[in-house]
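Peer 1: the sequence and its predicted three-dimensional model are supplied below.
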Amino acid sequence: MSIPATVAVFVGSLRKASFNRKIAHILADIAADSLKLEIVEIGDLPLYNQDLDDEGTPPAAWTAFREKVKGFDAVLFVTPEYNRSVPAVLKNALDVGSRPYGQSVWGGKPGAVVSVSIGAIGGFGANHHLRQSLVFLNVPTLQQPEAYIGGVGHLLDDDGKLTNEGTRTFLGKFVADFAAWIEKNRAH
């Protein structure tokens, strides 16, 4: 049996009661036998400013983030949609990890996107906008199954546990396909 791939999980919502964080934890539970998912916090990263890298004075939080992400085999983004795009905190994490130029922590890491929304279209805009950045960052991103979790407020109980079996089955398939995608695309 092979060692489970390690997956850095980035949650695009900073709310304490974030549906996205709850879904990220559910995914980690579902994946426990095949993947090791770990949430990497992004809320305290200072906004990216290239001058700080150019001057050789990047904030310690940037350096720690970059070093941490380098150690993972793959990446998973669980995000809400803000104004038909990704939240600023998630875009900032992408920018911090992609610099200094030529030293991106993202390049070649297999990835996947799950968008989560209380609305009916499940964060479609954010999901696809994020994929545009991932193409440029050389993150081979799982194409199928696409994961748009709409109406999430009706899928979880008061403790954040998934109550919808159809969604649980779908997320199980998503995790299995993501594990196969990682195995196919990860650097050995």
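Peer 2: Thanks, I have the structure now. Numbers count the residues shown, from 1 in each chain.

Peer 1: every contact and neighbour count from this point should use C-alpha atoms.
Peer 2: Will do.

Peer 1: now do the strands in the protein.
Peer 2: According to DSSP state E, the chain carries its strands in the segments 5-11, 35-39, 74-79, 111-116, 147-149.

Peer 1: mind putting those into JSON lines with distance to Leu52 and mean neighbour count?
Peer 2: Below are the strands of the chain laid out as JSON lines (distance: least, Cα to Cα, whole Å; neighbours: other Cα atoms under 10 Å):
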{"stretch": "strand 5-11", "distance to Leu52": "24", "mean neighbour count": "23"}
{"stretch": "strand 35-39", "distance to Leu52": "26", "mean neighbour count": "20"}
{"stretch": "strand 74-79", "distance to Leu52": "26", "mean neighbour count": "26"}
{"stretch": "strand 111-116", "distance to Leu52": "28", "mean neighbour count": "28"}
{"stretch": "strand 147-149", "distance to Leu52": "36", "mean neighbour count": "23"}
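
Peer 1: turn those into TSV, including distance to Leu156.
Peer 2: Output for the strands of the chain, formatted as TSV (distance: least, Cα to Cα, whole Å):
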stretch	distance to Leu156
strand 5-11	17
strand 35-39	20
strand 74-79	16
strand 111-116	12
strand 147-149	12
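
Peer 1: dropping in the other structure now:
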Amino acid sequence: MAEQIKILGFAGSLRKGSYNKSLIRAAIEVSPNDMEIEFFDLGGIPLYNADVEADGDPGRVKEFKQAIEAADGLLIATPEYNHGVPAVTKNAIDWASRPPKKAPLNEKPVGILGASPGMTGSARGQSQLRQAFEFTNSYCMPQPEILVYRAHEKFDEQGNLTDERTREYLGKYLESLYDWILKFKETG
């Protein structure tokens, strides 16, 4: 690794004690030296509404889009609700997909991960999110995947990732994401 890259990370949860927010914080802690991860909190982004968009993006949406544009890639930690991607995550993607073909998500490399108390570690939510990125012309890293299952056993009460195996794997995942983003940065 040699070239510095900037990643925008966000969690598809508004909950203060979210495992997925904690997962992004852990990613910041274990990220390679040549990778800067900036956390963006989705709080304050309204539900997507084309009538609101026609009057101009709300301030928090503008901030979100500008942060995406300034980043070389995205890192999204999504929970899984009812076997799918949560509305908070999908809503953020809907706003960032506008306007089509000129959206900040267009040709943006993306890494997806997630944590869940369940045994599938947000696998279904991640799968649905990948489908949404096909339309936005974003480049989702296909492998490796990181599915943090039984998250309540891997984070302490303060939200610190305490499971060393998960921490090690997260570091390797970020090295792969670095290489993935560099592929598109070199060709862009």
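Peer 2: In hand now; what should we look at? Since the structure is predicted, the reported quantities are computational estimates derived from the model, not experimental observations.

Peer 1: can you tell which of the strands of structure 1 is closest to Gln50 of structure 1?
Peer 2: Closest to Gln50 of structure 1 of the strands of structure 1, according to Cα to Cα: strand 5-11, at 22.1 Å.

Peer 1: what's the mean gap between the closest one and the aligned bit of structure 2?
Peer 2: Following the fit onto structure 2, the mean deviation recorded for strand 5-11 of structure 1 is 0.8 Å by mean Cα distance after the TM-score superposition for structure 1.

Peer 1: ok, which of the strands of structure 1 comes nearest Thr141 of structure 1?
Peer 2: strand 111-116 (4.6 Å).

Peer 1: which strands and helices sit next to the closest one?
Peer 2: Using 3 or more Cα pairs under 8 Å, 6 or more residues apart in numbering; DSSP states H and E, the elements in contact with strand 111-116 of structure 1 are helix 19-31, strand 74-79, helix 124-136, strand 147-149, helix 165-185.

Peer 1: do you know which of those lies nearest Asp53 of structure 1?
Peer 2: Nearest of those (Cα to Cα): helix 124-136, 20.5 Å.

Peer 1: need the winner for burial among the helices and strands packed on strand 111-116 of structure 1.
Peer 2: With neighbours defined as mean count of other Cα atoms under 10 Å, these peak in mean count at strand 74-79, which reaches a mean of 26.

Peer 1: which other helices and strands does it contact?
Peer 2: Strand 74-79 of structure 1 sits against strand 5-11, helix 19-31, strand 111-116, with contacts defined as 3+ Cα pairs under 8 Å, 6+ apart.

Peer 1: would you format the ones you listed as CSV with distance to Asn92 of structure 1 included?
Peer 2: Listed next are these as CSV, based on distance: least, Cα to Cα, whole Å:
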stretch, distance to Asn92 of structure 1
strand 5-11, 12
helix 19-31, 18
strand 111-116, 17
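
Peer 1: in structure 1, which residue is closest to the centre?
Peer 2: Taking Cα atoms, centre = their mean, the centroid of structure 1 lies closest to Phe77, which sits 1.5 Å from it.

Peer 1: which residues touch that one?
Peer 2: Val9, Phe10, Val11, Gly12, Gly111, Ala112, Val113, Val114, Ser115 (Cα atoms under 8 Å, 6 or more residues apart in numbering).

Peer 1: span of stretch 24-43 of structure 2 from start to end?
Peer 2: Separation of the first and last residues of stretch 24-43 of structure 2 by Cα to Cα, to the nearest Å is 15 Å.

Peer 1: fine, thanks again, bye for now.
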